[in-house]
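Colleague: sequence isn't available, so here's the structure alone:
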């Protein structure tokens, strides 16, 4: 194989600490908004990451779908209850105005693109840092 694959994102937080790339050579799964969460749960002990899409994939700048929070909560409860080593990543519609909801629901990794790169990048990253710092202290 030879090539390392990375999942590059606008901004990722891992247990509220930042990183800017993630290797994809470990098994992972993606849940679209229309995916029945019960189809994924039996495999959580076999994967290291589950990606919850909080928009319909295809283009940036979409609004966050609030019902994805229920999926994150169900995943977090199951992962914690069964002491699994599986991270929950959320991608789509993440903004400084809703990122706390995703964290509170149980997300480990947060992806934000348009909210950072569509504005003053440094200012937006500073806003996210302040939110993540606050959440890590609570």
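Modeller: Perfect, thanks for sending it. Note that this is a predicted model, so its numbers are computed, not measured. Residues are numbered from 1 along each chain as shown.
Colleague: from now on I want contacts and neighbour counts done on CA atoms only, so please keep to that.
Modeller: Will do.
Colleague: for residue 84, see how far away residue 20 is.
Modeller: Separation of residue 20 from residue 84 (Cα to Cα, to the nearest Å) stands at 24 Å.
Colleague: neighbours around residue 36, how many?
Modeller: Residue 36: 11 surrounding residues under other Cα atoms under 10 Å.
Colleague: and the strands in the protein?
Modeller: Secondary structure of the chain (DSSP state E): strands at 12-14, 17-19, 28-31, 49-53, 87-91, 109-111.
Colleague: just send these back as JSON lines, with distance to residue 37 and mean neighbour count too.
Modeller: As requested, those are exported to JSON lines (distance: least, Cα to Cα, whole Å; neighbours: other Cα atoms under 10 Å):
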{"stretch": "strand 12-14", "distance to residue 37": "22", "mean neighbour count": "20"}
{"stretch": "strand 17-19", "distance to residue 37": "27", "mean neighbour count": "13"}
{"stretch": "strand 28-31", "distance to residue 37": "8", "mean neighbour count": "17"}
{"stretch": "strand 49-53", "distance to residue 37": "10", "mean neighbour count": "22"}
{"stretch": "strand 87-91", "distance to residue 37": "13", "mean neighbour count": "24"}
{"stretch": "strand 109-111", "distance to residue 37": "18", "mean neighbour count": "23"}
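Colleague: which residues are contacting stretch 108-125?
Modeller: For stretch 108-125, the surrounding residues in contact (Cα atoms under 8 Å, 6 or more residues apart in numbering) are 9-16, 60-61, 87-96, 99, 102.
Colleague: kindly report the same for stretch 36-45.
Modeller: Contacts for stretch 36-45 (Cα under 8 Å, 6+ apart): 29, 31, 50, 71, 75, 78, 79, 84, 85, 86.
Colleague: at 6 Å instead, please
Modeller: Around stretch 36-45, nothing counts as a contact under Cα atoms under 6 Å, 6 or more residues apart in numbering.
Colleague: dropping in the other structure now:
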């Protein structure tokens, strides 16, 4: 099973943005994770449409656009995307998930749903066949640097079993305190896409290249499925 590394650009070095992107390319990063927060769905403001446009002009690496916004069905069209990009929205942020999925698919890119820690996996099951990715939040959305919420790990194994039965390419992504130690557990539970930030890829104790090598050595060991 292929594993995907998705660095959170929010945790990168903003003083040397170009260098960060070159590091992503040189280390064959799979996706660039972009946290879009509106100050309503979560109590924080972060990246937006301009960041997506700049990244498309700067690199060919696909984008993993994580919308932490209310009424995502009204905001998907704000973003210019390529066919390999993924737009993920929170199922808690809309009354009509199907409308958001349809809107994303109409843009010609991939669609994903994110689950906050307290949301049961049953909420996403009716939409599995239409999706390309599920993102399991292992911390509460909104801020980097939080501690892992242990009970969220059970969702990984349950959803892995559900998506494995579909017999199609699928990304089961984890997001939140994806440290080296936690990534090992998440990998064993069945995750195959990892949003990595300050606790692993951007850890200042070692170079980005060394951190990527260590991360790959962890997630490329055998896992479920």
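Modeller: Arrived safely. Owing to the predicted nature of the structure, the values given are computational and were not obtained by experimental measurement.
Colleague: can you redo the strands of the first structure as a markdown table with distance to residue 129 of the first structure?
Modeller: Converted to a markdown table, the strands of the first structure look like this (distance: least, Cα to Cα, whole Å):
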| stretch | distance to residue 129 of the first structure |
| --- | --- |
| strand 12-14 | 10 |
| strand 17-19 | 9 |
| strand 28-31 | 26 |
| strand 49-53 | 22 |
| strand 87-91 | 17 |
| strand 109-111 | 12 |
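Colleague: who wins for proximity to residue 134 of the first structure among those?
Modeller: Residue 134 of the first structure lies closest, by Cα to Cα, to one member of the strands of the first structure: strand 17-19, at 12.2 Å.
Colleague: ok, residue 67 of the second structure to residue 52 of the second structure distance?
Modeller: Distance of residue 67 of the second structure to residue 52 of the second structure, computed by Cα to Cα: 12 Å.
Colleague: just residue 157 of the second structure next, same as before
Modeller: Going from residue 157 of the second structure to residue 52 of the second structure by Cα to Cα gives 32 Å.
Colleague: same check, this time on residue 118 of the second structure
Modeller: Applying Cα to Cα, the value for residue 118 of the second structure to residue 52 of the second structure is 29 Å.
Colleague: quick one, which of those two is more surrounded?
Modeller: Ranked by neighbour count (other Cα under 10 Å), residue 118 of the second structure and residue 52 place residue 52 first, with 19 against 12.
Colleague: a helix runs through that one, doesn't it?
Modeller: Yes: using DSSP: H, G, I helix; E, B strand; the rest coil, the assignment for residue 52 of the second structure is a helix.
Colleague: distance of it from residue 172 of the second structure?
Modeller: Residue 52 of the second structure sits 22 Å away from residue 172 of the second structure when distances are taken as Cα to Cα.
Colleague: could you do residue 215 of the second structure as well?
Modeller: 17 Å.
Colleague: go on, residue 208 of the second structure?
Modeller: 24 Å.
Colleague: now do residue 141 of the second structure
Modeller: The gap separating residue 141 of the second structure from residue 172 of the second structure is 17 Å, by Cα to Cα.
Colleague: now swap in residue 26 of the second structure and tell me
Modeller: 25 Å.
Colleague: show me where the first structure has helices.
Modeller: For the first structure, the helices defined by DSSP state H occupy 68-81, 99-105, 114-117, 121-137.
Colleague: aligned counterpart of residue 128 of the first structure in the second structure, please.
Modeller: Counting by TM-score structural alignment, residue 128 of the first structure lines up with residue 215 in the second structure.
Colleague: any idea how far that match is from residue 115 of the second structure?
Modeller: Counting by Cα to Cα, the gap from residue 215 of the second structure to residue 115 of the second structure is 24 Å.
Colleague: number of residues surrounding the counterpart of residue 126 of the second structure in the first structure?
Modeller: In the first structure, residue 126 of the second structure lines up with residue 42, judged by TM-score structural alignment. Look at residue 42 of the first structure: counted by other Cα under 10 Å, it has 9 neighbours.
Colleague: got it, and residue 83 of the first structure?
Modeller: Residue 83 of the first structure has 10 neighbouring residues, counting by other Cα under 10 Å.
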